[in-house]
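> dropping the sequence and predicted coords here.
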Amino acid sequence: MTAVSLITAALNLLNVLFSEAATLAILLVVRPVFSLCLAGMYMAHTNRIFDVRTLPEPRLSHTAVRLLVNGFRELCNLARDIKWITAASLVFIAGFAGGYWITTQGLSKIISQFVGLEKGGIVFERYLPVSIFADIFFHNWRIAAFTSVSGVYSIAAPATIVLVNGIILGAVAAVLPFTDFYVAIMPHGIVEIPGFILAAAAGMRLAYQLLARKEKASYIKRAAYIALGLAPFFAVAAFIETFITPFFIKLYLKSL
């Protein structure tokens, strides 16, 4: 705990979020080691040995473009599957309505202590914008990516995730005046909320496909592509939330 506290304090001095630095460390150090261990286990289990010296060197840019193209293609296919988009949207709306109603029944004073335009401004003034952008992007994309493939557990998993997101947003809407809510949420919410709904629709559809059909591996792969295809949406949403939404909030507060 002492080491974590010291690291957190050092990062605070540099105006860098600890969670963002931890994510970067995982991507650069932990994940490659974990992937190497998985590759070793696979070769040991299948008795297949790969000589990495004979394999073509992968190009990160080409791989990223290919994955994003496949992800966008699967997103387009999902967008044409109206029934799952509708189902995920209805669950989100139900969560929003439930969160709004529950908050108005006596929780508004408690939640209002943690929600407000001024409180959000403190975070943006304390940390580097790039650090905040990375933290918001990785956090939201991780949730959306997991939601997209969470149908492997059951249809309840993606439905619960989008329901909880709706409840949280509904609770915020209940304690903020309409104009405050619109200024603080809608600039990035118009991109972020549909992204979560698409992720939930993908997860719910995957759960149904795994129950009804046999080619399970291909459906899981398609859901994983959707998770990758959602990355640009959440990158745009994080950029707006980090660099544009605070600007609108400042203008709005000055006009009061």
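Looks like it arrived, so ask away. Numbers count the residues shown, from 1 in each chain.

> all contacts plus neighbour counts: C-alpha atoms, from now on.
OK.

> and residue 38, how many neighbours?
Close neighbours of residue 38, defined as other CA atoms under 10 Å, add up to 12.

> what packs against the helix or strand harbouring residue 86?
Here residue 86 sits within helix 82-102, counting by DSSP states H and E. Where contact means 3 or more CA pairs under 8 Å, 6 or more residues apart in numbering; DSSP states H and E, helix 82-102 is packed against helix 156-175, helix 178-212.

> let's see 10 Å
The contact analysis (3 or more CA pairs under 10 Å, 6 or more residues apart in numbering; DSSP states H and E) places helix 82-102 against helix 60-79, helix 156-175, helix 178-212.

> and the second one, what's buried?
By 16 or more other CA atoms under 10 Å, the buried positions in helix 156-175 come out as 157-175.

> got the angle for it vs helix 82-102?
Orientation check (axes from the mean of the first three to the mean of the last three CA atoms, to 10 degrees): helix 156-175 against helix 82-102 gives 40 degrees.

> then the first one?
With the same axes, to 10 degrees as the criterion, the two stretches helix 60-79 and helix 82-102 enclose an angle of 80 degrees.

> what's helix 60-79 packed up against?
By 3+ CA pairs under 10 Å, 6+ apart, helix 60-79 packs against helix 82-102, helix 178-212, helix 216-229, helix 231-239.

> against that first model, consider the following:
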Amino acid sequence: MFKLFWAAIIENKKNIKLASLIFFMSLLVGYFFIDQNNAYIQTLIKQLQNIVGEIKEKDSVFYMIYTIFVNNMRLAFLMISLGILFGIYPMFLLFMNGLFIGYILKSLLEAGQTIRFAILGILPHGILELPAIIIAAAFGMKLGFAFFHASVEVFKRQERKYNFLYLWHTIKQIFYILIGLVAILFVAAIIESTLTGYLLTNLSNLN
């Protein structure tokens, strides 16, 4: 299973590079150009506050792991499945998430937090979570591009068979990609719920 997942990743490296570029560009835009008055940012902050409120109310690390995992997996699934709309939706979701993370980083630093605090808040779980989201977006883009070519060239006899075979090949890879992302995002959720919180709580001891 891992070999099939990795083979799908290697095959899609061009879109992964493009998705990575979109994410990091949106991160910079969010950091330098977005403020708290942005309507989209306010919507995400309210959603995040609701999730944090539910987690605090349950006061359970297992519920925290479950909530983080389900929310990230839902995002990944939407990026892949709705990529069939010519790859536009995963690119949009990826850009907006990068925008939000960039804004959060800026807000932490402006609030007086150290760069170390910001890094510890993202890096331990983000080293798995962010690549997983980028992979999901890249695969959604691949699905969308494959569907686009199969649609616009449906009347071209020579390209039609190849395009439909490639689209079907891409659709079959969804299973392997989702299984791989489930494993990665589950581990990321565990890290975020345990190690990340521990490091942030004990940051004063690291200075």
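Cool, got the structure. What you see is a predicted model, and the numbers here were worked out from it, not measured in a lab.

> what would you report as the TM-score here?
The TM-score (TM-score structural alignment, normalised by the length of structure 2) is 0.76; 179 aligned residues with a CA RMSD of 2.8 Å.

> what lines up with residue 208 of structure 1 in structure 2?
Aligning on TM-score structural alignment places residue 208 of structure 1 opposite residue 145 in structure 2.

> surely that match meets residue 90?
No. Taking contacts as CA atoms under 10 Å, residue 145 of structure 2 lies outside contact range of residue 90: 11.6 Å.

> which residues are common contacts for those two?
Counting by CA atoms under 10 Å, 6 or more residues apart in numbering, the common neighbours of residue 145 of structure 2 and residue 90 are 83, 84, 139.

> highest neighbour count among these?
Going by other CA under 10 Å, residue 139 tops those with 31 neighbours.

> pretty sure that residue sits against residue 10.
No. Taking CA under 10 Å as the definition, residue 139 of structure 2 is not a contact partner of residue 10, at 11.3 Å.

> residues shared between the contacts of those two?
Common contacts of residue 139 of structure 2 and residue 10 (CA under 10 Å, 6+ apart): residue 16.

> from residue 28 of structure 2, how far off is the residue most central in space within structure 2?
Nearest residue to the geometric centre of structure 2 (CA atoms, centre = their mean): residue 133, 2.4 Å. Note on residue 133 of structure 2: its distance to residue 28 of structure 2, by CA to CA, to the nearest Å, is 18 Å.

> then residue 99 of structure 2?
8 Å.

> between the two, what contacts are shared?
The overlap between the contact sets of residue 99 of structure 2 and residue 28 (CA under 10 Å, 6+ apart) consists of residue 34.

> re earlier: which stretch of structure 2 lines up against the helix holding residue 86 of structure 1?
The alignment of helix 82-102 of structure 1 onto structure 2 (TM-score structural alignment) covers residues 13-33.

> name the residues of that stretch that are buried.
For stretch 13-33 of structure 2, the buried set under the neighbour-count rule, 16+ other CA under 10 Å, comprises 15-16, 19-20, 22-31.

> quick one: secondary structure of the closest residue to the match of residue 208 of structure 1 other than its chain neighbours?
Of all residues not flanking residue 145 of structure 2 in the chain, residue 86 sits nearest, at 5.5 Å (CA to CA, 6 or more residues apart in numbering). Put simply, residue 86 of structure 2 is coil when judged by DSSP: H, G, I helix; E, B strand; the rest coil.

> give me the aligned partner of residue 86 of structure 2 over in structure 1.
By TM-score structural alignment, residue 86 of structure 2 lines up with residue 154.

> shouldn't that match be in contact with residue 161?
No. With contact defined as CA under 10 Å, residue 154 of structure 1 does not reach residue 161; the gap is 12.0 Å.

> tell me the counterpart of residue 198 of structure 1 in structure 2.
Checking TM-score structural alignment: residue 198 of structure 1 goes with residue 135.

> could you list which residues are in contact with the nearest residue to its match once chain neighbours are set aside?
Closest residue to residue 135 of structure 2 apart from its sequence neighbours, by CA to CA, 6+ apart: residue 16 at 6.1 Å. Listed by CA under 10 Å, 6+ apart, the contact set of residue 16 of structure 2 reads 9, 10, 22, 131, 134, 135, 136, 137, 138, 139, 141, 142.

> likewise for residue 192 of structure 1?
Residue 192 of structure 1 makes contact with 140-141, 144, 185-186, 198, 230, 233-238, 240-241 under the criterion CA under 10 Å, 6+ apart.

> over to residue 206 of structure 1?
Residue 206 of structure 1 touches 148-155, 158, 200, 212, 216, 219-220, 222-223, counting by CA under 10 Å, 6+ apart.

> also residue 152 of structure 1?
Residues in contact with residue 152 of structure 1 (CA under 10 Å, 6+ apart) are 158, 203-204, 206-211, 216, 219-220, 223.
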